[in-house]
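[1] Pasting the sequence and the predicted model now:
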Amino acid sequence: MYVADSRASTPSAPASADGAARPSAGRRRAAIAPTVLALGTVSLVTDVSSEMVTAVLPLYLVAGLGLSPLGFGLLDGIYNGFSAVVRLAGGHLADRGGGRHKWVAGLGYGISALCKPLLLLAHTLTPIGLVLAADRTGKGLRTAPRDALISLSSTPETRGRAFGVHRAMDTAGALLGPLVAFVILRATVDGYDAVFTVSFCVALAGVLVLVLFVPNGGRTAQPRDSRVAEPGGGHAVEPADRRTPAPEGDARPTLRAALALLRRRELRRITVCALLLGLATVSDSFVYLLLQRRLGVPDRWFALLPLGTAAAFLVLAVPLGRLADRVGRWRIFLAGHGALLAAYALLLTSWHSAALPYAVLALHGGFYAATDGVLMAAASDSVPEALRSSGLALVQTGQALARFVCSLGFGALWTVWGDRSALLVSTAALAVCAVSALTLRPQAPAVRHPDAAATNRPEGTA
């Protein structure tokens, strides 16, 4: 495992005729910073723990405790959306300390780890809701500082790839978690209790890896003539003397400065689009419950359904991250929601085939591969380094709040109208929101070639 932080400047890459950078062999070897790999390892171990719980939680709550779809929707909304209230706090704390990204993230990982054994004691709606809220508080604290560390450790032209590598490692843990849960459920009598206990032990290992191997955050020095990624995914190249200096002295890490980031047109558009699309993004747990009902999957096999999503995510995360760097991050982000729309459409059809679950889960995983890290890479381009955690937290907060509302609404619609009608409404809403996001998408300026400045210099100028 590489654990050293990469902070040195790198030579600029030569550009092709179309303005796309061609990294040299040395740049290609150093494209992914050691900090990204260390954080990826932490996420891999932590996701083994969290996905063990996530894989069995829907069945545990609905079949084991007898919750209604509305009650499950409430808890699922808490599980996925409660972190929204603390994401801004986590981002602000990390930025304000200058180098606290690691320790704020570590606090979040620690809180989530401690919540796992508490599920052994909770058997009714209220205590389970409190435990899940505390778990999501930990996730809310850690997400923005962790993503800021990834962003600050990467150059603008490789940021999509860096997030893709991290999400791929994260998803490797998501792939292993349900498998471990499945084995435990098959091998033990008190299966759920055993899953929660093992999950706690694995989560502690993830915190230990973070403390020992992830360096503190720092600003990555930018090469003088490197390409600067635009929010919409294009790239512009400017001479070093015409660029904004890396240390933004006026962007002080205060809460007011963080909220003022929404005055930036590109970041505001990104946040609004993430919020709109989140309003129609049905929770993963509901997707798996829909598949189980549609196909009659036995309870003992339910924990394996997330494997399809995780496998597709793992395979596609890095290629789509690299493609986003090349063709535009927002194009890939919207294409991912197109894949999700296709997955919903398949669930609504009368198609009965053994290939149906594979197709739905592949599209579901492709959606995450094209949106999760790509959104953070796009948002990073519009946020100054001094406020990187806070800026990313703004986008994440809007998305998390929207998904919280979606979980509540979907659970209510399922309870009143049934699962098929609820999914039909969500599919129509996603189509409308996707069209709106296409209209509001960030606009990237035209690409300028690296030699443009030299071409326009007066003769005789050095």
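    Structure received. Keep in mind that what you see is a predicted model, and the values were worked out from it rather than measured.
[2] hey, let's count contacts and neighbours off CA atoms from now on
    Fine.
[3] Can you name every helix or strand that the helix or strand encompassing residue 142 contacts?
    Taking DSSP states H and E as the definition, residue 142 sits inside helix 125-152. Applying 3 or more C-alpha pairs under 8 Å, 6 or more residues apart in numbering; DSSP states H and E, we find helix 125-152 packed against helix 34-59, helix 69-81, helix 84-96, helix 101-118, helix 159-187, helix 356-380, helix 388-417.
[4] check contacts around the most centrally placed residue in the chain.
    Centrality entry for the chain: nearest residue to the mean C-alpha point is residue 372, 3.6 Å, by C-alpha atoms, centre = their mean. By C-alpha atoms under 8 Å, 6 or more residues apart in numbering, the contact set of residue 372 is residue 167.
[5] Below is structure B, check it against A:
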Amino acid sequence: MFRSSALSLKKVFHDLVILPKGIWGVGLANLFINLSTIVIFSLYSIYLIEILGVSPWVVGVWDGLLQAFAFICRIFSGMLSDYLRKRKLLLLIGYGFAALSRPLLAFSPFLSLFMLGHSLDRLGNGMQAAPRDALIGDIAPKHLKGECYGLRQTLAIIGSALGSLLTVPLMLWTNNNYKFLFLLSFIPAFIGALLIFWMVKEPKLPPVAAYKKHFIKLSNIMELSRSFWLIIGLSSVFTLARFGEAFLSLRGKSLGLETHNIPLIMLVMNICNSLAAYPFGRLSDAFDRRILLAVSFFILILSDLVLGLTNSLPWAFVGVGLWGAQIGATTSLILAMIADTARPELRATAFGIYYLITGLVHLVAGAWAGLVWEYYSPQITYLIGGGITFISLGGIAFLPSFKPKDIQLRNKV
């Protein structure tokens, strides 16, 4: 038994070592940019209200506008990446904007300058997402594509967890010096840009003569495959049940969790997220991705049942852990499926569409969950979410086969 476990670990380590350097470059860059971003994300709303005197309503409206702006940037950066046939260039521009936004946030004496810096941060975030995931699809070995997306997701969540862990002691150490932390967050963002520059090479896409060059126009969307749209449809229904991690904090609070311990919820969620992403991605390279997607949907149903039925804080943390695990599992699986079904010349466009639609559906999910939470109860909110996820399970039957041999056959066509 121990010999078998040792051999399995050796195989995992071997597969990680042989992954292309560019995959590690993208993953590690994602770790550092997430570390930087979580510092901004954790503090900016409090800074706006307590230091710059902005009302909570304005913060909410501003946050919604920026989220919409970032999602719109994702689809257009994806289309631009496919047209220019460049991934690394747009990644560098996106990371560069994110890094440049940090000094603006730190040294802004006025609200307008702070908002300019925050807009630059969201522009950078929007620009890099679709080209990043398309680049992974371009350079990942075909038999390790799920593993590569899982690794990227794991490293990204590790960055988020590190950012959360570092922010609290740094705020205590600096006596709540927001500007110092905003400026300090420039360092990991800059390291992320350097990692992209040094470790990632522009992938060799098929020669222009091999396919029609796609000008930036919305009609290109219609050239995406039926399989891709089935995945988008299923993902959209499923996303209605994933109504936002802020509700996890509210659930903990409703069960008696002290305010200063609320960050523990995000920590547990991120740890379980990172623990699930890589194994599910790796397994999906050996088995039909649909089976693993069904398993991840069941994990969310279990999470909803636990969070909806429990009156115990320890059990609520179990539900939070399950919630985090399903995020890691479903994200790596869906990204791999999109890479499988989108042609290389439209891959970044496909990821841009996925991010845009997912973002819009998230807004709808948050709206219905907030209404049910306020007018009925947290318990009913999670139970309805479980019901929506159960309905999503039926949609998996409409997806094409994602067995490794079937994926290879489609790629040859």
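    Received it, and whenever you're ready, just let me know what you need. Owing to the predicted nature of the structure, the values given are computational and were not obtained by experimental measurement.
[6] returning to that earlier point: closest to residue 216 of the first structure out of the helices and strands packed on helix 125-152 of the first structure?
    Closest to residue 216 of the first structure of these, according to C-alpha to C-alpha: helix 101-118, at 5.5 Å.
[7] tell me the angle that closest one makes with helix 34-59.
    20 degrees (axes from the mean of the first three to the mean of the last three C-alpha atoms, to 10 degrees).
[8] Can you find the partner of residue 443 of the first structure in the second structure?
    Here residue 443 of the first structure is matched to residue 400 in the second structure, going by TM-score structural alignment.
[9] you'd agree residue 79 of the second structure is up against residue 216?
    Yes. Taking C-alpha atoms under 8 Å as the definition, residue 79 of the second structure is a contact partner of residue 216 at 6.0 Å.
[10] Look at the two and report which has more neighbours.
    Neighbour totals were compared for residue 79 of the second structure and residue 216, and residue 79 leads with 30 against 16 (other C-alpha atoms under 10 Å).
[11] picking that back up, possible to save the helices and strands packed on helix 125-152 of the first structure as JSON lines with distance to residue 429 of the first structure?
    Output for these, formatted as JSON lines (distance: least, C-alpha to C-alpha, whole Å):
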{"stretch": "helix 34-59", "distance to residue 429 of the first structure": "24"}
{"stretch": "helix 69-81", "distance to residue 429 of the first structure": "18"}
{"stretch": "helix 84-96", "distance to residue 429 of the first structure": "22"}
{"stretch": "helix 101-118", "distance to residue 429 of the first structure": "33"}
{"stretch": "helix 159-187", "distance to residue 429 of the first structure": "27"}
{"stretch": "helix 356-380", "distance to residue 429 of the first structure": "17"}
{"stretch": "helix 388-417", "distance to residue 429 of the first structure": "10"}
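[12] among the ones you listed, which is nearest residue 197 of the first structure?
    Between residue 197 of the first structure and these, the shortest gap by C-alpha to C-alpha is with helix 101-118, which sits at 5.9 Å.
[13] just to revisit the earlier point, wait, what's in contact with the nearest residue to the match of residue 443 of the first structure once chain neighbours are set aside?
    Excluding the flanking residues, the one nearest residue 400 of the second structure by C-alpha to C-alpha, 6 or more residues apart in numbering is residue 227, at 6.7 Å. Residues near residue 227 of the second structure by C-alpha under 8 Å, 6+ apart: 341, 399, 400.
[14] Just the buried residues out of those residues, in ChimeraX syntax.
    Typed into ChimeraX, the line below selects the buried ones among those, using 16 or more other C-alpha atoms under 10 Å:
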select :341,400
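[15] Check the contacts of residue 227 of the second structure against residue 248 of the second structure and report the nearest one.
    Closest to residue 248 of the second structure, out of all of the contacts of residue 227 of the second structure and judged by C-alpha to C-alpha, is residue 399, at 30.6 Å.
[16] List the residues that contact that closest one.
    Residue 399 of the second structure neighbours (C-alpha under 8 Å, 6+ apart): 227, 230, 231, 290.
[17] where's it relative to residue 239 of the second structure, distance?
    When distance is defined by C-alpha to C-alpha, to the nearest Å, residue 399 of the second structure is 17 Å away from residue 239 of the second structure.
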